[in-house]
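Peer 1: Attaching a predicted model along with its sequence, questions to come.
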Amino acid sequence: MNACANNLSLKRQNTSSGFTLIELMVTIAVLAIIVSIAAPNISTQLANQRVKSTAATFANALKEAKVESVIRRQNVEVIYNANATPKTLTLRANSNNIAIYNINSKSSVTPTINPSSVTSIVFRPDKTIANGATVLYTVCDSGSNSETARQVSLSRIGNVDTKNAGRC
């Protein structure tokens, strides 16, 4: 069996073996429909991931501050600066920066229980918070219409907990 082009009939040799314009347009239309269905879900997933990431960063910074205060045997302050670009969480001991965490610009962190403590929390070497108050932060995403929120709670003895709760 020889499959070379010379053995094909004249009519088959003159026809193209590509796709027609109609076939290409139908394929593009189907792809457009699939993308239009999937796009809102992808946007929501990205917003959820930003909220998770910001909550984890916030919780890790608080945990690190608690540990650093015990190790250094001095007060460690966590300072949240929402006005900076990018938003930052700074860990500071004796006016020296220990660590700086950047927070996604589309994320917002708001205090729920103790509004005065959103900008600064001081951990003492005895594993407690300086003002002794329970603090609850709600992390939201301003980049989408998603109502997904996570809460980071900080107890009087400095325990940090993250959960899916709250409203944006």
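Peer 2: Received it, and whenever you're ready, just let me know what you need.
Peer 1: use CA for all of it now, contacts and neighbours both
Peer 2: OK.
Peer 1: quick one, what contacts Ser107?
Peer 2: Contacts for Ser107 (C-alpha atoms under 8 Å, 6 or more residues apart in numbering) come out as 50-51, 54, 139-143.
Peer 1: Save the residues you listed as TSV, and put in distance to Pro86 and secondary structure too.
Peer 2: TSV is the format used below for the contacts of Ser107 (distance: C-alpha to C-alpha, whole Å; DSSP: H, G, I helix; E, B strand; the rest coil):
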residue	distance to Pro86	secondary structure
Arg50	14	helix
Val51	16	helix
Thr54	12	helix
Val139	16	strand
Cys140	16	strand
Asp141	15	strand
Ser142	14	coil
Gly143	15	coil
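Peer 1: second one coming, line it up with the first:
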Amino acid sequence: MRNRSQGFTLVELMVTIAVAAILLTIGVPSLVSMYEGFRTNSNVEKIHNVMAFARNQAISYGATVNVCPFASVSTCGTSADWSGGIRVYINSAGTDKELRAIDSFHSNDKVKGPSGTITFSPEGLSSGGTLIYCPGGKTAESQSVDITTSGKISYGNDGNSC
């Protein structure tokens, strides 16, 4: 009587590895685009929420609240590039008090907005503007947040140019 050994043969193992490699080659690109879509939705929601927060704080404090792109640790940028993050602050007694901040976004993504600062008045009115989030710099997949001068904050059109 012959004992049969347990396990896989080399041929079976190589076929299994080849099939797994083919499946990964097909599946990974779609997973990357799915991850990019989730990241975009999450970051656009963050931008929307921080703008709503700024407007609510302006009304609550009865003071002007500013939203600007990060330039460095505690200063605002003056360019239209908001990729470095977003800073929300109130100026009281001549000093800036930071209320909230969003750190920089993913290094491949671009965030374009108005040059300088978006302000919210104590009445909830705004200087207005549109922030466009472009994942990987792709215009076709971009999403935006619109801020009207009346202070309304809403999700804007998709596919705006970066």
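Peer 2: It's in. The structure presented is a predicted model; accordingly, all values stated were derived computationally and were not measured.
Peer 1: For the two chains, what TM-score is obtained?
Peer 2: After superposition, the two chains reach a TM-score (TM-score structural alignment, normalised by the length of the second structure) of 0.81; 147 aligned residues with a C-alpha RMSD of 2.1 Å.
Peer 1: picking that back up, closest to Thr90 of the first structure among the contacts of Ser107 of the first structure?
Peer 2: Thr54 (14.2 Å; C-alpha to C-alpha).
Peer 1: and the residue minimising distance to the centre of the first structure, what is it in contact with?
Peer 2: Taking C-alpha atoms, centre = their mean, the centroid of the first structure lies closest to Arg50, which sits 1.6 Å from it. Counting by C-alpha under 8 Å, 6+ apart, Arg50 of the first structure touches 104, 106-107, 141.
Peer 1: check which helix or strand covers the alignment partner in the second structure of Ala55 of the first structure.
Peer 2: Here Ala55 of the first structure is matched to Val44 in the second structure, going by TM-score structural alignment. Assigned by DSSP states H and E, Val44 of the second structure falls within helix 10-61.
Peer 1: Mean deviation, that helix versus the first structure?
Peer 2: In this overlay with the first structure, the average offset of helix 10-61 of the second structure from its partner residues is 0.8 Å by mean C-alpha distance after the TM-score superposition for the first structure.
Peer 1: which residues are contacting the helix or strand that that helix is followed by?
Peer 2: Heading C-terminal from helix 10-61 of the second structure, the first helix or strand you meet, by DSSP H and E, is strand 65-72. Here strand 65-72 of the second structure makes contact (C-alpha under 8 Å, 6+ apart) with 51, 54-55, 57-58, 76-79, 81-91, 116-121.
Peer 1: can you rerun that using 7 Å?
Peer 2: 54, 58, 76-77, 82, 84-90, 116-121 (C-alpha atoms under 7 Å, 6 or more residues apart in numbering).
Peer 1: And stretch 153-161 of the second structure, by the same measure?
Peer 2: 52, 132, 139-147.
Peer 1: got the buried residues for it?
Peer 2: 153-155, 158-160 (16 or more other C-alpha atoms under 10 Å).
Peer 1: Closest one of those to Thr25 of the second structure?
Peer 2: Closest to Thr25 of the second structure, out of all of these and judged by C-alpha to C-alpha, is Gly159, at 28.5 Å.
Peer 1: Save the contacts of Arg50 of the first structure as TSV, and put in secondary structure and distance to Thr134 of the first structure too.
Peer 2: What follows is those, written out as TSV (DSSP: H, G, I helix; E, B strand; the rest coil; distance: C-alpha to C-alpha, whole Å):
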residue	secondary structure	distance to Thr134 of the first structure
Asn104	coil	25
Lys106	coil	26
Ser107	strand	22
Asp141	strand	24
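Peer 1: For those, which two are the farthest from each other?
Peer 2: Asn104 and Asp141 (9.1 Å).
Peer 1: So these two - more neighbours on which side?
Peer 2: Neighbour comparison, Asn104 of the first structure and Asp141: the larger count goes to Asp141, with 26 against 17 (by other C-alpha atoms under 10 Å).
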